[in-house]
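K.L.:
Based on what follows, work out the 3D shape:
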Amino acid sequence: GVNALADSQQEFTGRNILYLKHRPEEAAKQFNRDLPQIGAALARASQKLIEKRQQRKGPHRDEKVLTAWNGLMIKALAKGSVVLQDSQLLDAARHAAVFLRTTLYNPRSQTLYRRFCQGEGGIMGQLDDYAFLVAGLLELYQMTQDPQWLQWAMALTETQIDLFWDEQGDGFFDSLPDPLVVVRLKNDYDGAEPAANSLAAANLVRLGRLTDNSQWLDLAGRTIRSFDEQLHQNPQALPVLLAARQELLSAPSLVVVAGRRDAEDTKKILGIVQRSWCPGRFLLLADGGENQEVLGKMLPFVRTASMEDNQAIAYFCRDYTCQLPVVDPEELAEMLAREIGS
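P.N.:
A predicted model of the protein is given here:
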């Protein structure tokens, strides 16, 4: 990775720096050898370099596992599995979620640890650990319709509110209370990582809609309004929070699919909805099993969703008002495309 010929700071003066001066074709011509001979010579030289390097002490490697970063990765893997049609990505998202729940979660206190290193979890989780992981679990739930991820996201959100909510100024503190810390801060910039409050607000909007929880929707609105000054003066600094605000102000959109989980017609309809992305749209599977039972307790109309003539069907609902069920996958795809274009 070193460009030895462009040493403007004179860092390499008097040092031996290996670099590629000539292409293999040029070397073959210079030394009157054919390309296979040059390739073999380079391979032998590379092997000698590797053996010599392995005798030296290697650089330190950061091997800690962070809850927050894994939450973002779970979200990306789950979404990417549908976009790229790669089931291995979804398996990786599930594996990461199971690992976090097994090693970095205390089920008795329903709290998270921040990092896993050298075989143990430690350091109490901060706001970004909760917000980022909940965002990942919601995406994982959308792609798997496995209610355990939705239920865990709900439990973590309750804990997040208890630990970090600012009763005086609204929004969430980034850190836990600490007698040694005079001021608890709230990051207001969506950079390489989104601000924890931005994702916390987005999660509350989604969970509030998904569980018909008006209190969570109220907290989402109060969180967004607590950053009004930054949103008005420098809106480009908080795109994730702006997206959460837009979703909160929009009518909720739901697609309820009634069908057997492993049936091919159900999978086909689910795939159409998952690949037809629309901000704020939720996909719910009325599978006649645990997922429908969990959803039905929060959204009564999901409890009554059922197949038609033993076929999987889809109900498209806007602002909790559902249209007539759709059986034809192509008709559903056209309906969803119209929503995106509207």
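
K.L.:
When you work out contacts or count neighbours from here on, use the C-alpha atoms and nothing else.
P.N.:
Noted.

K.L.:
Helices along the stretch 1-150 of the chain, start to end?
P.N.:
All helices of the stretch 1-150 of the chain, identified by DSSP state H, counting those that start in this stretch, fall at 24-30, 35-53, 67-83, 87-103, 127-144, 147-164.

K.L.:
and the ones you listed as TSV, adding mean neighbour count?
P.N.:
What follows is the helices of the stretch 1-150 of the chain, written out as TSV (neighbours: other CA atoms under 10 Å):
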stretch	mean neighbour count
helix 24-30	13
helix 35-53	12
helix 67-83	21
helix 87-103	17
helix 127-144	25
helix 147-164	18
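
K.L.:
Between those, which one is closest to residue 189.
P.N.:
Smallest distance to residue 189 across these (CA to CA): 13.0 Å, for helix 127-144.

K.L.:
Remind me what that closest one packs against, helices and strands.
P.N.:
helix 67-83, helix 87-103, strand 111-117, helix 147-164, helix 196-211, strand 281-286 (3 or more CA pairs under 8 Å, 6 or more residues apart in numbering; DSSP states H and E).

K.L.:
any idea how far that helix is from the chain center?
P.N.:
With CA atoms, centre = their mean, to the nearest Å as the basis, helix 127-144 stands 6 Å off its chain's centre.

K.L.:
To compare against the first, here's the next sequence to fold:
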Amino acid sequence: MNKLSNETSPYLLQHAHNPVEWYPWGDEALQRAIAEDKPILVSIGYAACHWCHVMERESFENEATARIMNEHFINIKIDREERPDLDHIYMDALQAMTGSGGWPLNMFLTPERLPFYGGTYFPPVKAYNRPSWQELLLALSDAFKNRREDIETQAINMRDHLAQASKFGSTINLLPKEEQFTRNQCDIIFSNIMQQADKEWGGFGNAPKFPGTFIIQYLLRYYHSFGDQTALDQALLSLDKMIQGGIYDQAGGGFARYSTDAKWLAPHFEKMLYDNALLVDVMSEAYLLTGNPLYSITIAETLTFIQREMTDAGGAFYAALDADSEGVEGKFYTWSKAEIDEILGEDADVFCRFYDISEEGNWEETNILWIKQSLSAFAAEHQLDESKLSEQLAIGLAKLMEVRGQRVRPGLDDKLLLGWNALMIHACCKAFAATGEGSYRNMALKAMDFCWTHFRKDGEESFYHTYKNGQAKYPAFLDDYAWLIRALIALQEVTGDKIYLDRAFSLTTFVLQHFSDESGVYCFYTVESQSDVIVRKKEVYDGATPSGNAIMAANLWYLGIVFDQKEWGERAMKMQAGQAQTTVRYPTSLGVWAGLLLQRVQGVKEIAIVGPDYKLKMEDTNKHYIPFKVLLGATQDNPEIPLLSHRERANETLIYVCEDYHCIKPVNYIDEIINLK
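P.N.:
Reported below is the predicted structural model:
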């Protein structure tokens, strides 16, 4: 009997009517595997996963296939976004076995939960140099029965390999700061990034091409620090080409997860909350640095999309939108030329030329809206008035949106994830700081209030990871806490309300108590009380989302300055020192760590604003591009915080800029202080 109907995950509910006897991960399934001495099939995916849907249609809905699965295996479905801890463990196992990974992730375990064989998508009949799913199931069942000792030895070795991979950080020798982190390292990081840079279409590496926001952010900050124009050019080229591309929804706003080609034309159409948050983050920095309205406009369109399609009534943010509608990838977003001709009439010709719409289509016999040529260049080439053209295109997009609104919508993954909400809260804060648009700050405040109320365990500092239908589930992971702490810090910088710093301090204390590894340097991914994982992993690489350890290092450094917690600052330095060599070699995999190394070299500006108008002057300060800063404000002295002690002067609001608590002469306006690199 299928056991998924009472779950809250949209992904699990998609499988609730399969003839496969799916279980959620939990004691019932795990104990049954031991009692019946059967191998476990763990199938991991997520609601917006295209190939997950394909394998479900082809295999999991097939009665004959389901009979084989039910007879020979205990079958467990996992939403990777609900249980990223399990996904990390079994994806690492798959990559160790095969050298590659992806979703759906199908991993076969012993009854003791140890992995012995894995793969991703398997076809219903032998194809793509892969066995059919049924053939594989029967072969593995036979091996489990007749070569049990070999399988168990292999599984134990894999568990030991996974455990060993997390044993680092115990011996870190700290050199003086000026020797540990150097300008030369920053230059080598930049050089290594540029070796992977696509200098024609932006981005890094070949197709499929992901946004690479951490690398773009490093380039912006490297330019700001050292004035290298090449760094700025590559960063802005990457943003501009994405904004012009099909990866960006030209009609409705918001970014898809990645592009399947090098030109950003054809996205994998799923839209994830975290990608849009991270892109708003880096576009906010680009806008502060350049003043280019393209970035403020794209921020506005993206956050409008988030409010319209991915925001819960309580103000929190949904996880994702599916790539498919009516079983077809991208159908909701693509157009035939005949459709556009009918909708736009005499205005269709210019619109189609601008957005590359043709009879034959620019992607799989249909059309994705994308911009091959900037508005000004197109207007000049076709001898059109630029402002009138802009207005005409906007009217055309609005008409397409009206028609698109009548289509069958992609599936919405409406679960709420604490960490992803924290990423979007942080992005809203940065967008407000850069543009001054008050609605962005309101979005952040409303979402944080929701998270603090609904994800938090009653009367405790601990949180849950996911929330849906009034139910919070699963202990929060390191990423959840790290990103939430960072979001609280950002909220203080845009509100001037110290309560957010106090919350960040208490959560950091909780994380250090319950996530620290045996060396007291890094943090495990799971809380110490969680017992259903075969190893406690430590994640340091920045993937699609930032490493929890990297963000914790940044949080410890920031809060160590604010609250004069020297041991926190020392721990942050140890964390960074342990990753420095790897960061220099592989910066595109450790982009956040690279930014932290650059921050160490450049130093942090400690900005304290004290007086009755401190909130307004904090807003003024936020309008300047000062990437490495601590920003605090208060109406009067606060002896609990060194930067706010002995700063008050009657009837004045003063701005103090300090480094290592040593301050230059206070000023009344941030514009009086220049060169804040």
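
K.L.:
what's the TM-score for these two chains?
P.N.:
Put the two chains on top of each other and the TM-score (TM-score structural alignment, normalised by the length of the first structure) is 0.76; 294 aligned residues with a CA RMSD of 3.3 Å.

K.L.:
and of the helices of the stretch 1-150 of the first structure, who's closest to residue 327 of the first structure?
P.N.:
Of all those, it is helix 127-144 that lies closest to residue 327 of the first structure, at 20.7 Å by CA to CA.

K.L.:
In the second structure, point out the residues matching the closest one.
P.N.:
Mapped onto the second structure using TM-score structural alignment, helix 127-144 of the first structure spans residues 478-495.

K.L.:
List the contacts of the spatially most central residue of the first structure.
P.N.:
In the first structure, the residue lying closest to the centroid (CA atoms, centre = their mean) is residue 75, at 1.8 Å. Shown in contact with residue 75 of the first structure (CA atoms under 8 Å, 6 or more residues apart in numbering): 93, 135, 136, 137, 138, 139, 140.

K.L.:
ok so, going back, the helices of the stretch 1-150 of the first structure into a markdown table, with extra columns for distance to residue 236 of the first structure?
P.N.:
Converted to a markdown table, those look like this (distance: least, CA to CA, whole Å):
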| stretch | distance to residue 236 of the first structure |
| --- | --- |
| helix 24-30 | 49 |
| helix 35-53 | 47 |
| helix 67-83 | 21 |
| helix 87-103 | 30 |
| helix 127-144 | 20 |
| helix 147-164 | 25 |
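
K.L.:
got the helices and strands packed on helix 127-144 of the first structure as TSV, with distance to residue 300 of the first structure columns?
P.N.:
Listed next are these as TSV, based on distance: least, CA to CA, whole Å:
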stretch	distance to residue 300 of the first structure
helix 67-83	27
helix 87-103	28
strand 111-117	30
helix 147-164	16
helix 196-211	10
strand 281-286	12
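
K.L.:
who wins for proximity to residue 303 of the first structure among those?
P.N.:
Nearest of those to residue 303 of the first structure, taken as CA to CA: strand 281-286 at 7.5 Å.

K.L.:
Would you mind measuring from residue 53 of the first structure to residue 47 of the first structure?
P.N.:
Going from residue 53 of the first structure to residue 47 of the first structure by CA to CA, to the nearest Å gives 10 Å.

K.L.:
next one: residue 164 of the first structure
P.N.:
According to CA to CA, residue 164 of the first structure and residue 47 of the first structure sit 54 Å apart.

K.L.:
Which residue ranges of the stretch 201-342 of the first structure form strands?
P.N.:
Using DSSP state E, counting those that start in this stretch, the strands of the stretch 201-342 of the first structure run over 253-258, 281-286, 313-318, 321-322.

K.L.:
Which among these is found nearest to residue 69 of the first structure?
P.N.:
Closest approach to residue 69 of the first structure among the strands of the stretch 201-342 of the first structure is made by strand 281-286 (24.1 Å; CA to CA).

K.L.:
start and end residues in the second structure for the closest one, please.
P.N.:
Going by TM-score structural alignment: strand 281-286 of the first structure matches residues 629-634.

K.L.:
Next, the mean deviation of the matching stretch compared to the first structure.
P.N.:
Mean deviation of stretch 629-634 of the second structure relative to the first structure after superposition (mean CA distance after the TM-score superposition for the first structure): 1.8 Å.

K.L.:
which residues are in contact with that stretch?
P.N.:
For stretch 629-634 of the second structure, contacts defined as CA under 8 Å, 6+ apart pick out 492-493, 496, 558, 562, 604-612, 614-615, 618, 643-644.

K.L.:
Repeat the analysis, applying 7 Å as the threshold.
P.N.:
Outside stretch 629-634 of the second structure, the residues that touch it by CA atoms under 7 Å, 6 or more residues apart in numbering are 493, 496, 558, 604-611, 614-615.

K.L.:
most surrounded residue in those residues?
P.N.:
Highest neighbour count within the contacts of stretch 629-634 of the second structure, by other CA atoms under 10 Å: residue 609, with 34 neighbours.

K.L.:
mind checking how far residue 250 of the first structure is from residue 319 of the first structure?
P.N.:
Noted for residue 250 of the first structure: a distance of 9 Å to residue 319 of the first structure, by CA to CA.

K.L.:
Repeat that for residue 30 of the first structure.
P.N.:
74 Å.

K.L.:
just residue 280 of the first structure next, same as before
P.N.:
Note on residue 280 of the first structure: its distance to residue 319 of the first structure, by CA to CA, is 11 Å.

K.L.:
okay, and the common contacts of those two?
P.N.:
With CA under 7 Å, 6+ apart, residue 280 of the first structure and residue 319 have common neighbours 252, 253.

K.L.:
And these two? Which one has more around it.
P.N.:
residue 280 (19 against 11).

K.L.:
ok, how many other residues are close to the closest residue in space to the more buried one that isn't next to it in sequence?
P.N.:
Of all residues beyond its chain neighbours, the one nearest residue 280 of the first structure is residue 247 (5.8 Å), with distances taken as CA to CA, 6 or more residues apart in numbering. Residues near residue 247 of the first structure, counting by other CA under 10 Å, number 17.

K.L.:
What residue in the second structure is paired with residue 247 of the first structure?
P.N.:
Using TM-score structural alignment, the partner of residue 247 of the first structure in the second structure is residue 599.

K.L.:
these two touch, right, its match and residue 628?
P.N.:
Yes - contact criterion CA atoms under 7 Å: residue 599 of the second structure and residue 628 qualify, at 6.1 Å.

K.L.:
Would you mind measuring from residue 241 of the first structure to residue 297 of the first structure?
P.N.:
From residue 241 of the first structure to residue 297 of the first structure the distance is 29 Å (CA to CA).

K.L.:
Who has more neighbours out of the two?
P.N.:
Ranked by neighbour count (other CA under 10 Å), residue 241 of the first structure and residue 297 place residue 241 first, with 28 against 12.
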